[in-house]
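# Okay, here's the prediction I keep looking at, along with the sequence it came from:
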Amino acid sequence: MKKVLKVWKIGVVGMCVLLGLNACRKEKFDMSTTSDVNITEYLLENPEQFSQFSQILEITGNDGFLGAYGGYTCFVPDNGAIDLYLKEHGKGSVSALSVPELKEFVQIHVIRDTLSRNDFKEGRLRTPTMYGQYIITGTTNAAGKVDITVNRQAVIKGGEIRLGNGIIHVIDHALEPEKRTLAKMLESNTEYSIFSQALKTTGLYAMLDVLPKDNPDTTRLWNTVMAESDAVLKDAGINSYQDLFDKYCNTGDPARATDSLHLYVAYHIIPGRKYLSDIYNASSHSTLSPEDVVTTKLQGRAILFNDDTFNGVHEPGAEINREASDNTAANGVLHFMNKHYAVKLRLPFAVYWEVTDQPEITKLSNFRRQNSSGPAMAPGDLKDVQWGPGGSVRYYVAPEARKFYVYHDDYLQFASLRTNSASSVTNWIEFKTPLLVKGRYKVWISIIRRGGGQGVQVSFDNQVLRTLRLNETLPAAKKDEVNKVYTYPDGMTPESLEMMGRKMAFSLYKHVTDPGYMIDYYPDSFALLAGTITVEKTDRHTLRFQAVGEDKSGDVQFDMVHFIPENEDQLWPKFNPDGSVVQRPK
């Protein structure tokens, strides 16, 4: 039986080990670094520890490539580890194993990459083994001693051994590849009987039971399953497969692709091999449920699915069972959930997005502090905003902003959105949008008119929208002496302005330079209609601004972007500099 390390607790000490510190226990292994000795030679020079692994390399003919120039990482089980492996498999010696078995043995222990302890993070290593499966590293902490684990099957003994063609990590137990498919792994676990039965009745079991080498569909070689145990389903009031069927099956035939039970199971399958690090390093993932994605969020150490705010209402997410997940299957990865989740029917709703609401900006000491600005940021400084090839972006707050009448008195200013090739200018800008429910929306870009952005092509994902002039100005305001307000010019109304693809994003507000008057129209602060989009998946998307017009100098300044369902009110609500939101007067 495999030695399975069930405890995977990460502590401060454990992280130190993963960053390269040696364990406290002293080991006998030679820790010298040399460019003269390669992996094969080193193993031969230390037969008291590695004679059996050397024998395996010789039988399989792999001693040649591990003795040649290159860069390898080799997790080497010492003689004691191989003795234990042989005993577990009922073999008396290495020679009792077949050559194909021994070749697989070598392949699962060798990576064509040089990986030191500094590269060992919780989760998968960056490069798969020669067998084609990824190795998972973690830590255990027992009696104050922290060890690095490998595939939850072995512990690294001592420190790394650096050689001329790579690195050796000595392990106390041989690694074994996982040969079961995702379907077989789930079927063999009695704690997942309901979910496994649902896989079978929907027909998705068969898809998850095909090895990559036998799969004629090269686009579906790998899958990732987020399984829910019987206990998790019981917490959701589902005590049997029949309960699950009654709750979700709406056609009587769960094998039908449009059936709700089929979609529930498909929603728990993500195409590709997605380990935990792959999951939480992306904000969303496509599923086998057409047009539906799961959103992901890392909150402390908790990885949450679908922890979102929709139309101002927070929907708590479902947490992944982190300690039990990251299980490699022969055709993908298996994770386990701590909470039930399902596809939700959501209707499109308006999203009024303040572009200054970026994680890196909200952490600034001057965030929404009046009369201040943030540091100049270069491409790469904001995770969800990209621009290039050069230029910079800066965060500004009132009172300098107040005369422009922008929401919360703040905005983002991009230096020189232009078409020339100078390294100091910006040719394009891309924003990662908030989560949008699938549907059709009109897109409004709320700007401050400046000298830049003579011609800017707007696109949403692959949908090309209008070309806008971000440096245009509207007709001057009319001063109404009777009502003490600066308002729309004669012959112009909010509705006529909307027909021109323009609108005021702020409501009636005090005029800065003439405080005795109010203002509900300002020619240099308004929103431009970029066009109507079709959001095909409930997800975050990409909004791009590409300079295409004359090479005019000057900066561009963004306040908000409004995504409003096409059949809803496009003019209200409005957003004032003091942070107030004003609804349409009744």
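Now that the structure is in, tell me what you want to look at. Numbering: from 1, shown residues only.
# rest of the way, CA atoms for contacts and neighbours
Will do.
# State the helix or strand in which Asp246 lies.
helix 241-248 (DSSP states H and E).
# Run through the neighbouring helices and strands of that helix.
Helices and strands touching helix 241-248, by 3 or more Cα pairs under 8 Å, 6 or more residues apart in numbering; DSSP states H and E, are helix 193-202, helix 260-266.
# and that helix with helix 193-202, angle?
With axes from the mean of the first three to the mean of the last three Cα atoms, to 10 degrees as the basis, helix 241-248 and helix 193-202 are set at 60 degrees to each other.
# just how off-centre is helix 241-248 within its chain?
Remark: helix 241-248 is offset 32 Å from the chain centroid, using Cα atoms, centre = their mean, to the nearest Å.
# for that helix, which positions count as buried?
241, 244-245, 248 (16 or more other Cα atoms under 10 Å).
# which of the residues you listed sit farthest apart?
Largest separation among those by Cα to Cα: Tyr241 and Tyr248, giving 10.6 Å.
# Report the separation between the two terminal residues of stretch 114-126.
Its first and final residues considered, stretch 114-126 spans 10 Å by Cα to Cα, to the nearest Å.
# Identify the residues contacting the spatially closest residue to Met185 that is not a sequence neighbour.
Nearest-residue entry for Met185: Ala329, 7.5 Å, with adjacent residues in sequence omitted and distances by Cα to Cα, 6 or more residues apart in numbering. The contact partners of Ala329, taken as Cα atoms under 8 Å, 6 or more residues apart in numbering, are 178-182, 185.
# now these in TSV, with neighbour count, distance to Ile135 and secondary structure?
Shown next, in TSV, are these (neighbours: other Cα atoms under 10 Å; distance: Cα to Cα, whole Å; DSSP: H, G, I helix; E, B strand; the rest coil):
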residue	neighbour count	distance to Ile135	secondary structure
Glu178	14	11	coil
Lys179	13	14	coil
Arg180	18	16	coil
Thr181	23	17	coil
Leu182	26	17	helix
Met185	19	18	helix
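# Check it against this one:
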Amino acid sequence: MSKIKYILLTALILCFIFSSCDSDKILEENLYTFTDKMMGKYLETDSTLTEFYKLMEMTNVNGLLNSYGSYTCFAPTNSAMLEYYKEKGKSSLSDFSPDSLKLIAYDHLINGSEIIFASFLNGRLPDPTMSNRFITITLTPDGAALVNRNSQISEKDIMVHNGVIHKIRKVLDPVRLGIVDVIAKEENFSIFYDALILTGLADSLLLDKDESYEISTTRAKELEDAVVTTIASERYAPLMREYGYTVLMESNETFQKNGINNIDDLKTYAANVYDTMYPADANITNVTDRRNSLNRFIAYHLINKELSYTKFLSNYDTGHQFKTVDLYEYIEPMCPNTLIQVKNERSSGKMNLINTIQDTGKSIEISMSNYDNDATNGVYHEIDRILAYTKEVDAEISSKRLRFDVSSLFPELTNNNMRGRPSNNDVLYRHAIPAGYLERLKCGEATVICYTSPNDKLMNYMGDEIFIAVKPGQLYDLEITTPPIPAGTYEVRFGFQSNGRRGVAQFYVDGIPSGVPVNLNTLGTDIGIGYESIGSNPADLFGYENDKMMRNRGYMKGPGSFKSINSSWYTGESARHNAGNLRKILGTYSFLNTENHIIGVKGLSSGQFQIDFIEFVPTSVLEFEDIY
């Protein structure tokens, strides 16, 4: 059955299921407009899109749109194109350079996915355009949608044989400036911008693309072949290595509400916060010194990941996560040895709450009227309160379990659109990454890193995972650098899914061996681990006594906060109910200083190494820790 017939049949079936449904109205309002033409042919025959079709012809893009594939096209109407010529001081397409024409064409096309209107959410679409820019959708109260905030969709969901077309009323014209230059043009953020320049931190936001990264077709195939398993998968080696940044900014108005009217006021505010946090550095007056209070203040607002609104946390809040359990992400900003906490709060339904203080309920939020402001190498968001790493924030973060989804440790996965990108649940979507690509994962050249996007059949935290493969006859040897952990005494754990493809490994924390080697193939039901199915023991229906026994052997059940959506591979109502989903306790460690740490792993036998998440749990909360 063709895709178009399937969608139409589904609409009609739903109509019969719900007796109140008016079938004539559904057909009249066009859930979809169907045509079996190729996209290029449709553009040629639609009289309202003749100018856009000329653009496709002049740039030789139309041949692509008449081929098999999967495309999403935001097609400006004739009036939109004519208005664009006028804005640019041109009279027709012939007045633009060939390079400009190709860029305009690519700005309106997404290659590789069909994104229908029903899947639109506020924020960026998951896939970039052919010009490698992201499109932002704004849904309006009347059910309409704006593209990049100013181009209304006039006709949606024109389904063609190889994709979908949405007609729009204004040509898309994304900013061609870096993040610093974009901020410079925003008069309402002049106080922050002045401090960004004064501290020299603007120089930390200039990278765009790693020009030294090259990969041949042969090398890409070698990497992709290395992550082939018995499970069907689509495999992709990264063709580029891009950088990206996020800036969280207070507006002048927000600063003024807090008595900050100029750069000197901001210096005073920053000193009150950071000279208290770091008294030994209180006398450092050079604002370009990373220990200076103003420098720390600005650096705490800067992140070396390009985080659109949904990539702070929402994109990782997959169907695997129980929506009754709050979800957290911990982000390392450019301010040394600090963390930003982001929370999806279930009780209120609020997303992306920043640095929530449990006792007061206070948190910082991204302004929903000024977010996802795009640049060529990043994005900025306005925030509604002043952001700072105060003693209050430090106490909050250092007194709770810190669980890091392992993919969150590597900015490259976010900046190159691997993490947070939806996958095709028919097959696993695997990224085959060479050694050296991830700055915080050190390994030998024989190692291939596989990042697997979320899939309904996986039972992983946030739905994704990383596994390590090596060439035949080789053993893996790797080191992962963690984000900074506040000073204190912690139980350190790593979460994984055991199966028959793993091997035996020796773990290290900061270079010190962590106990004896671990056989990662061993299921929890092994006598050496002692997992009991929850509910199987009448004297311990909830498994709490079994938890204690497993802890004595150095293991824990998986968290009860996530599950497998499709139970084809993994069964159990949550990871806690699956004997293969385990946490290995690496040991208890006292950290005298707030700093990054190194988790090392050496393979002692053939097989993969898989890791889902890492936990640092203050020993002071172990007695009260929940099962989630």
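Arrived safely. If you're wondering where the values come from, they're calculated on a predicted model, not measured in any experiment.
# Would you pull the TM-score for this pair?
Superposed pair, TM-score by TM-score structural alignment, normalised by the length of the first structure: 0.58. Supporting alignment: 405 aligned residues with a Cα RMSD of 4.8 Å.
# Could you pull out the buried residues of stretch 138-149 of the first structure?
Buried residues in stretch 138-149 of the first structure, counted by 16+ other Cα under 10 Å: 138-141, 146-149.
# what do you get for stretch 215-232 of the first structure?
By neighbour count on 16+ other Cα under 10 Å, the buried set for stretch 215-232 of the first structure is 221-232.
# Over to stretch 285-300 of the first structure?
Buried residues in stretch 285-300 of the first structure (16+ other Cα under 10 Å): 285-289, 292-298.
# And for stretch 537-544 of the first structure?
Under the neighbour-count criterion of 16+ other Cα under 10 Å, stretch 537-544 of the first structure has 537-541, 543-544 buried.
# Tell me how far the spatially closest residue to Lys479 of the first structure that is not a sequence neighbour lies from Gly579 of the first structure.
Excluding the flanking residues, the one nearest Lys479 of the first structure by Cα to Cα, 6+ apart is Tyr486, at 4.5 Å. Distance of Tyr486 of the first structure to Gly579 of the first structure, given as Cα to Cα: 21 Å.
# Of the two, give the one with the bigger neighbour count.
Tyr486 (23 against 11; other Cα atoms under 10 Å).
# And what about that one, helix, strand or coil?
Tyr486 of the first structure falls in the strand class when you classify it by DSSP: H, G, I helix; E, B strand; the rest coil.
# Thr33 of the first structure versus that one, what's the distance?
Tyr486 of the first structure is 77 Å from Thr33 of the first structure, where distance means Cα to Cα.
# Ok, Val437 of the first structure next?
According to Cα to Cα, Val437 of the first structure stands 56 Å off from Thr33 of the first structure.
# same thing with Ala527 of the first structure?
Going from Ala527 of the first structure to Thr33 of the first structure by Cα to Cα gives 63 Å.
# ok so, going back, so where is the helix holding Asp246 of the first structure in the second structure?
Mapping helix 241-248 of the first structure onto the second structure (TM-score structural alignment) gives residues 263-270.
# mean deviation of the matching stretch from the first structure?
Here the mean offset of stretch 263-270 of the second structure against the first structure after fitting is 1.5 Å, by mean Cα distance after the TM-score superposition for the first structure.
# So what touches that stretch?
191, 194-195, 259-260, 293-294, 296-297.
# Arrange those in TSV, one row each, with distance to Tyr213 of the second structure and neighbour count as further columns.
Putting these into TSV (distance: Cα to Cα, whole Å; neighbours: other Cα atoms under 10 Å) gives the following:
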residue	distance to Tyr213 of the second structure	neighbour count
Ile191	37	23
Asp194	34	14
Ala195	33	22
Gly259	47	12
Ile260	44	18
Ser293	36	31
Leu294	35	30
Arg296	31	26
Phe297	33	27
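# Tell me the one among those residues nearest to Tyr589 of the second structure.
Minimum distance to Tyr589 of the second structure across these is 27.9 Å, recorded for Arg296 (Cα to Cα).
# need the contact list for the residue nearest to Phe120 of the first structure when sequence neighbours are not counted.
In space, and not counting its chain neighbours, Phe120 of the first structure is closest to Leu18: 5.6 Å by Cα to Cα, 6+ apart. Leu18 of the first structure makes contact with 117-121, 139, 148 under the criterion Cα under 8 Å, 6+ apart.
# Is it correct that Ile290 of the first structure falls within a strand?
Careful, residue 290 of the first structure is Pro; it's not Ile. No: Pro290 of the first structure is assigned coil when assessed by three-state DSSP, not a strand.
# can you pull out the helices in the stretch 251-400 of the second structure?
Applying DSSP state H, counting those that start in this stretch to the stretch 251-400 of the second structure gives helices spanning 252-257, 263-277, 293-299, 391-397.
# re earlier: just name the closest of the buried residues of stretch 138-149 of the first structure to Asp480 of the first structure, please.
For those, the nearest to Asp480 of the first structure is Gly138 (70.6 Å; Cα to Cα).
# Is that closest one in a helix, a strand, or coil?
Taken by three-state DSSP, the conformation at Gly138 of the first structure corresponds to strand.
# Tell me how far it lies from Ser277 of the first structure.
To Ser277 of the first structure, Gly138 of the first structure is 13 Å away according to Cα to Cα.
# Report the buried residues of the longest helix seen in the first structure.
Longest helix of the first structure, by residue count under DSSP state H: helix 47-60. Neighbour-count burial for helix 47-60 of the first structure, counted by 16+ other Cα under 10 Å, picks out 49-57, 59-60.
# does the closest residue to Pro128 of the second structure other than its chain neighbours count as helix, strand or coil?
Distances taken as Cα to Cα, 6+ apart place Phe134 nearest to Pro128 of the second structure, at 4.5 Å, with adjacent residues excluded. Look at Phe134 of the second structure: counting by three-state DSSP, its state is coil.
# Surely Phe134 of the second structure touches Leu109?
No: contact criterion Cα atoms under 8 Å: Phe134 of the second structure and Leu109 do not qualify, at 10.5 Å.
# Export the helices of the stretch 251-400 of the second structure to a markdown table and append columns for distance to Ala80 of the second structure.
Shown next, in a markdown table, are the helices of the stretch 251-400 of the second structure (distance: least, Cα to Cα, whole Å):
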| stretch | distance to Ala80 of the second structure |
| --- | --- |
| helix 252-257 | 35 |
| helix 263-277 | 43 |
| helix 293-299 | 41 |
| helix 391-397 | 49 |
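# Where do the helices of the stretch 1-150 of the second structure begin and end?
Shown for the stretch 1-150 of the second structure, the helices assigned by DSSP H, counting those that start in this stretch span residues 3-17, 23-29, 39-45, 50-58, 62-65, 78-87, 98-107.
# quick one: the shortest one to the first structure mean distance?
If I follow you right, that is helix 62-65 of the second structure. Here the mean offset of helix 62-65 of the second structure against the first structure after fitting is 1.6 Å, by mean Cα distance after the TM-score superposition for the first structure.
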